[in-house]
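Asks: Could you look at this predicted model? Sequence included:
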Amino acid sequence: MKPSLFPNRRTFLRNTAATAGSIFLPNLLIGQEGTVKKVNVAGIGGAGGKGTSDVGISAKGANIVAICDVDRERLKQAQQKYPDAKMFENFREMFDAMGDKIDMCTVSTPDHAHYPAAMEAIKRGKHVCVQKPLVNRIWEANQLHETAKKKGVKTNMGNQGHTGKGIRFLKQWVSEGIVGNVQEIHVWTNRPIWPQGNEAKAKYINGTVPKIKEKTKGPDGKDIMVETAEDLFNWDTWLAACPSVPYTEGLHPFAWRGHREYGAGAMGDMGCHLLDGPFWACGLGEPYKMEAECHELTDVSWPKSSHVVFYFKTEKYGEIKLHWYEGSLKPERPAELDAERDWDKIRGGFLLRGDAGVILNTDDYCGSPRLIPNAKMSEFLGGKPPELKLEAALAEGEPQLELIRAIEQDKICGSNFDYSVPLTKLCLFGNLAIANPGKVINWDAAKQESDSAEANKLITRAAYRQGWDYSAANI
C-alpha cells in the first residue's frame, strides 16, 4: 500500500508537542466574576469503549468533572483514573447534581441514547461533542439540529477524519478540478465486525443482567472470581428513551451496533467516516432517491452485507451516483489501479470518479486520497509536496479537543451540527433503503418524508418512553 502524503495523528502530535504551547491559545475561560478557568467536561457514556478515549482526549485541555456510565465496573475504573470527578449512572441525575459545574459534554453512549443525552445537555445550555452517528433516526437528527441552534451552543461530532489534512486536500483538489466533473462515487467498508443478520437475531434473547464479579480465595487458597448480588450495569438506564423491555442478551457492551432499535448497523458506524470526504468535497446534500440490496436483514438486526445506491442532483456537478458497500461486498477493482496494488487487501475506502481522473482513498478517515495510477499523482504534484490552502482544524485528529478550543476561542468546529446533521442523515437515508431492500425510495427533502409508507415508519422511533419526549418545541 502506498504511504499517505500526510502525517498520521500520532506523528503530528509528536512533532508538534514541543511547540504546542506557542501555537494554541491557553485553555482558559473568563468566568462570570473575572476569574479564569478551564472548560469543565462531563463524559456521558464516558467510562468504557469509545467513551474512554473521548474523555481522555478532553482531559488534555479541560477538567473532567463528571463521568456518567451505566456499567458499574467501568465506573469504578474511571473513578480511579479521575479521582476528582463525580461518577453517575444516570445523566439526568448528573445534571441535577452538577449542572452549574459543567460547560461541555461528550456523548459516547450506544446510538439510541445519543439523542436524549445530547438533548438534555443542550437543554441545559451545555456545548456537546456527540459520537457518530449523531442519532439513529432522521426525525431526531432534525430536532437535535434545531435545538442546538435555538440554544446557541457549540457542537461537534466525533468523526475525527474531518479534522485532518487528508480531507482538506481532497476538498481542495476536487474543487480545483483534479478529476474534472464528478460522476460516480464508490465507498466500502469491511464492517460489520460484530454480529448482524441471523447470527445477531439468535443472540438477542431475554436473559438476566450479568452480576459484578469479585476476586476471592477459593478452598485451595487460590484466587477465584465469584458473582456478587450487584448487577453489572443499569439496564433500565441503558434503554434511555426507548420503551422498557426485559434485559436482552447480545447487546452490551459492543454488539448493540447490529440491533435495529439501538444501533445503526455498518452504515451508521462507518458512514460518517467514509462518506465524510466525498460528501464535503462534492457538496452532496440530500439524495432524491436511494435503493438497496442486502443479505440476511431481519426484523431486529441489520443485515450481514448491503449495497446501497444514492442519487444526487448537485449544484456544481449535476447528477452524481454514490454506491455504498458493506460486509463482504465492495466495488470492482478500478482499471486505473497500478498492477502491483493488492485490491483484496484494501478493506475500506472510496473511489471518486470524474470525467478527467479518479481519486482512491484507502483508509477509513480520508487520510490517503491520491490520483490513480501513481504516475498521474506524480505528474499532478510535479515533484513538490502538496500545498494545503484550506484552514487547519483547531485540533487535528481530536474532535473533542477541537470543541474545547472552539469554546475557548469562540470559533466553530468543522463537524458542527450544520455539517454533521446532514452527514448523519445521509447514513440514515441509507438505512431507510437497507430496511426496504429491492424498492426504490424517493425522498422529498422539503417534506422530510419518502414516497414509501413503510420507509416513513423508520423516520422516527415507533415509541418513546413516557417522560422522554425531547423535541425542539418543548426545549
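Replies: Looks like it arrived, so ask away. Residues are numbered from 1 along each chain as shown.

Asks: make it CA atoms for all contacts and neighbour counts henceforth
Replies: OK.

Asks: I'd say Ser368 and Ile359 touch.
Replies: No. In this structure, Ser368 is not within contact of Ile359 by C-alpha atoms under 8 Å, at 9.7 Å.

Asks: Scan this protein for its longest helix.
Replies: helix 417-434 (DSSP state H).

Asks: Which elements pack onto that one?
Replies: Applying 3 or more C-alpha pairs under 8 Å, 6 or more residues apart in numbering; DSSP states H and E, we find helix 417-434 packed against helix 138-151, strand 155-157, helix 265-274, strand 289-295, strand 305-314.

Asks: which stretches of the stretch 351-475 of the chain form helices?
Replies: Applying DSSP state H, counting those that start in this stretch to the stretch 351-475 of the chain gives helices spanning 374-381, 399-409, 417-434, 453-456.

Asks: which one of the helices and strands packed on helix 417-434 is the most hemmed in?
Replies: Highest mean neighbour count among those (mean count of other C-alpha atoms under 10 Å): strand 155-157, with a mean of 28.

Asks: And the next helix or strand past it?
Replies: helix 165-175 (DSSP states H and E).

Asks: Next, the buried residues of that following helix.
Replies: For helix 165-175, burial by neighbour count (16 or more other C-alpha atoms under 10 Å) applies to Lys165, Gly166, Ile167, Arg168, Phe169, Leu170, Lys171, Gln172, Trp173, Val174.

Asks: mind giving me a markdown table with those and columns for distance to Met98?
Replies: Output for the buried residues of helix 165-175, formatted as a markdown table (distance: C-alpha to C-alpha, whole Å):
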| residue | distance to Met98 |
| --- | --- |
| Lys165 | 37 |
| Gly166 | 39 |
| Ile167 | 38 |
| Arg168 | 39 |
| Phe169 | 42 |
| Leu170 | 43 |
| Lys171 | 42 |
| Gln172 | 44 |
| Trp173 | 47 |
| Val174 | 47 |
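
Asks: here's the one I want to compare it with:
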Amino acid sequence: TSGLCPYNWRFWWDYGTGETGNWCCHILEIPFWALDLTYPEKVSATGPAVDPERTSKGMDVVFDFPAIEGRGPVKLYWSHGGFNQAIREYRDQFPNIRMGNNFFVGTKGVISCDFDWHEVHLFDKTAEYQKPEETIPPSPGFHREWINAIKGGEPATCNFDFSGKIAEAGLLGNAAYRVGAAEPIRWNWKEMKSPDCAAIDEFNYPNYRKGWEIG
C-alpha cells in the first residue's frame, strides 16, 4: 500500500526500526570509528509514549561505553525529532558553529561534523588549532571496496565485523525505548541480555510463527 511502500515501511515495528535503526548505522559510523567504540555497557532511552505499531517520531538515547587503552569512558547521545539538549551549552558558546550529524565534546574543544565536512572550535580562543597528519588513506568508493574484498583484497572499510556493532547499538536503543528504560540499564553484549531488565528479551528473542523460526 502507499502507506508502506516504497519508504514508509521503516516506521512500522512489524517491518522496520524507525529513524534510529534507519540512520544510526550511517551517522554513528563516525564516532564508532574515531573513538574505537565496540559495545555499550549501559543504555537508556526516552521519547513520546510508545506506540505498539508505529515507530517513534522522536527519541533520545544515551549509550555508555567503557574505557579502553588510550581513552577514557565515552557517553554517546543519539537524538532524532528534536535538538539534543546535551549540546545546547556548546551551541551557545560557539554561536557561529555549523551543526552537523555529529558533535564531539573533548577536553580542549568541540568538533562538529557531517559525512563530508568538519569544524574544530577550541575552548581557549587564543589557542591555535594544529591539524594532525592524515593517516586514513582515501577510499576508492564503497562499490570498489566491496568488489576488491570479493576478489580477495582488503576487507571493505565498513565490513560486517565493524558495521554490525553500530547496527546492534541502534537496535538496542530501540529496545530500551520500547521497555521504558528512562534510567540506564546494564547491557551484557556477550549474552545479549540485560541483568536489570528481563523485558528487553522480548525484542532480542522474539517468538516467531511456526515455519518462520530461526536456527
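Replies: Okay, I see it. Here the structure is a predicted model, which means the values were calculated and not measured.

Asks: Which stretch of structure 2 lines up against the longest helix of structure 1?
Replies: Mapped onto structure 2 using TM-score structural alignment, helix 417-434 of structure 1 covers residues 160-177.

Asks: how far is the matching stretch from where the chain is centred?
Replies: Its chain's average C-alpha position is 7 Å from that of stretch 160-177 of structure 2, according to C-alpha atoms, centre = their mean, to the nearest Å.

Asks: Output the helices and strands packed on helix 417-434 of structure 1 in CSV; the columns should cover distance to Gly438 of structure 1.
Replies: As requested, those are arranged in CSV below (distance: least, C-alpha to C-alpha, whole Å):
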stretch, distance to Gly438 of structure 1
helix 138-151, 21
strand 155-157, 32
helix 265-274, 17
strand 289-295, 6
strand 305-314, 10
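
Asks: how about those, which one is nearest Lys457 of structure 1?
Replies: helix 138-151 (10.7 Å; C-alpha to C-alpha).

Asks: rewinding a little: just flag the most distant two among the buried residues of helix 165-175 of structure 1.
Replies: Longest span within the buried residues of helix 165-175 of structure 1, C-alpha to C-alpha: Lys165 and Val174, 14.3 Å.

Asks: Out of the buried residues of helix 165-175 of structure 1, which is nearest to Ala446 of structure 1?
Replies: Lys171 (27.1 Å).

Asks: gap between the closest residue to the closest one other than its chain neighbours and Arg9 of structure 1?
Replies: Among residues not flanking Lys171 of structure 1 along the chain, Ala281 sits closest, at 4.2 Å (C-alpha to C-alpha, 6 or more residues apart in numbering). Distance, Ala281 of structure 1 to Arg9 of structure 1, by C-alpha to C-alpha, to the nearest Å: 21 Å.

Asks: ok so, going back, any idea which of the helices of the stretch 351-475 of structure 1 gets closest to Gly43 of structure 1?
Replies: Closest approach to Gly43 of structure 1 among the helices of the stretch 351-475 of structure 1 (C-alpha to C-alpha): helix 399-409, 10.7 Å.

Asks: Give the other helices and strands that that closest one contacts.
Replies: helix 50-59, strand 127-130, strand 155-157.

Asks: ok, the nearest residue to Ala395 of structure 1 once chain neighbours are set aside to Leu352 of structure 1 distance?
Replies: Using C-alpha to C-alpha, 6+ apart and skipping residues adjacent in sequence, the residue nearest Ala395 of structure 1 is Glu402, 4.7 Å away. For Glu402 of structure 1, the distance to Leu352 of structure 1 equals 28 Å [C-alpha to C-alpha].

Asks: Compare those two (neighbour count), which wins?
Replies: Just comparing Glu402 of structure 1 and Leu352: by other C-alpha atoms under 10 Å the higher neighbour count belongs to Glu402, 27 against 24.

Asks: ok, now which ones touch that one?
Replies: Listed by C-alpha atoms under 8 Å, 6 or more residues apart in numbering, the contact set of Glu402 of structure 1 reads Ala393, Leu394, Ala395, Glu396, Cys413.

Asks: Ok, His295 of structure 1 next?
Replies: For His295 of structure 1, the contacting residues are Gly197, Pro303, Lys304, Ser305, Ser306, by C-alpha under 8 Å, 6+ apart.

Asks: cool, and Phe65 of structure 2?
Replies: Leu37, Thr38, Tyr39, Pro40, Glu41, Lys42, Pro73, Val74, Lys75, Leu76.
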